[in-house]
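Novice: Coordinates for the following, if possible.
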Amino acid sequence: MIKNSVVMLALALILGSCSISKEVRNERKTINGNWVLEHVGYEGSEGSFKSMLFEDANGFCFEGSTWYFLENNSTGSYAIPTDNSVCAGGVRNIRWSVLENENGNDKLQFKYIDEKKKDIYGKVGYRLEILSLNESQMTLKSDVNVDGSPVSVVYKFSKQ
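Specialist: Predicted coordinates:
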């Protein structure tokens, strides 16, 4: 009887340590669905920028892209519009999650996957700070260095 109790307690501790917080669970539910990336902006430096985002396409190519997040299996995709000859349009499959940050804003993270839901580039992925999130709007930010100076890339989404 005591052995069973100890085993059950150990199992409960293991399962409890793997669970996500209520806040992250709510963020995942809010992110779930279809979004449009309305605007990509830059903060922290003057001038105009030409940027390669997510090692995929120029920043302006992402404006108007549609993003789909499926909460129940943490997969999704984004599609860059094909109406611009400069941008390599098409769909990219992703696996995503929300990373809890006790010292600041939580982060949306994703990595590329193939049609069979296998990682394409191993442990390479991207993390974007969640600045704001509600049922209709989401603002994310990533910090980068440009010529040794910090610049923030800000992504403004609207839910469809």
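
Novice: Going by C-alpha atoms from here, please, whenever you check contacts or count neighbours.
Specialist: OK.

Novice: which stretches of this protein form strands?
Specialist: Remark: strands assigned in the chain by DSSP state E are 33-43, 52-53, 57-58, 66-70, 75-80, 90-99, 107-112, 126-133, 137-146, 149-159.

Novice: And these: which comes nearest Met1?
Specialist: strand 90-99 (38.8 Å; C-alpha to C-alpha).

Novice: Buried ones in the closest one, by neighbour count?
Specialist: For strand 90-99, burial by neighbour count (16 or more other C-alpha atoms under 10 Å) applies to Arg92, Asn93, Ile94, Arg95, Trp96, Ser97, Val98, Leu99.

Novice: quick one more, to check against the first:
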Amino acid sequence: MKQSLLLITVVGLLLSSCSVSKSARGQRDLFSGTWSLDNISYENNSGNFKSVIFNDAEDICFEGSEWFFRDNNSTGRYTIAQSTLCNGGDRFFRWSVVEPSQNYSSQLQFKFIDENRKDISGGYGYRLNIVSLTEQAMTLKSNVSVDGQPVTIVYEFSKK
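Specialist: Below you'll find the model as predicted:
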């Protein structure tokens, strides 16, 4: 009897520790679907910037890219159009919403996977601060350093 009670308690604790909060679940639902990355801009510094985003492609290649988030299995992809400057194609990722803490707001985190959903990033991933998220638009930000000075990259999306 004591072992059964202990087992039920342990299983209950494990399930509750793995569950997603109502707030994070709501954000996951809003992410679900297809988005267009309409604009990338820079804050907290002056000058013109040219950057490689997500260790993948130049910022100009991401403008107009299509992003798809599937919430039932936490996978997605973004598609960059082929051009003389950009190596086009699909990039697959696994994503989640990280709960807010004292140090940051909610964040979108993702890491690259292959078509078979296997990790190809060696555990390395990215986190973007969720500034705003509605059914039709979202704004994400990431903080980077340029010559030791902070710069914020702003990503503005619209729902398709």
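
Novice: Do you know the score for how well these two fit?
Specialist: TM-score for the superposed chains, counting by TM-score structural alignment, normalised by the length of the first structure: 0.96, backed by 159 aligned residues with a C-alpha RMSD of 0.9 Å.

Novice: ok, back up a step: same list (the strands of the first structure) but as a markdown table, adding distance to Ile14 of the first structure.
Specialist: Output for the strands of the first structure, formatted as a markdown table (distance: least, C-alpha to C-alpha, whole Å):
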| stretch | distance to Ile14 of the first structure |
| --- | --- |
| strand 33-43 | 31 |
| strand 52-53 | 38 |
| strand 57-58 | 41 |
| strand 66-70 | 26 |
| strand 75-80 | 25 |
| strand 90-99 | 19 |
| strand 107-112 | 24 |
| strand 126-133 | 26 |
| strand 137-146 | 32 |
| strand 149-159 | 36 |
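
Novice: and Asn4 of the first structure, which of these is closest to it?
Specialist: strand 90-99 (34.1 Å).

Novice: Distance-wise, check Val154 of the second structure relative to Tyr78 of the second structure.
Specialist: Here Val154 of the second structure is placed at a distance of 17 Å from Tyr78 of the second structure (C-alpha to C-alpha, to the nearest Å).

Novice: The longest helix that the second structure contains vs the first structure, mean deviation?
Specialist: Scanning the second structure for the helix with the most residues, using DSSP state H, yields helix 2-18. Here the mean offset of helix 2-18 of the second structure against the first structure after fitting is 1.4 Å, by mean C-alpha distance after the TM-score superposition for the first structure.

Novice: What is the burial count for the spatially closest residue to Glu99 of the second structure that is not a sequence neighbour?
Specialist: What sits nearest to Glu99 of the second structure in space, not counting adjacent residues and going by C-alpha to C-alpha, 6 or more residues apart in numbering, is Ser106, at 5.1 Å. Residues near Ser106 of the second structure, counting by other C-alpha atoms under 10 Å, number 19.
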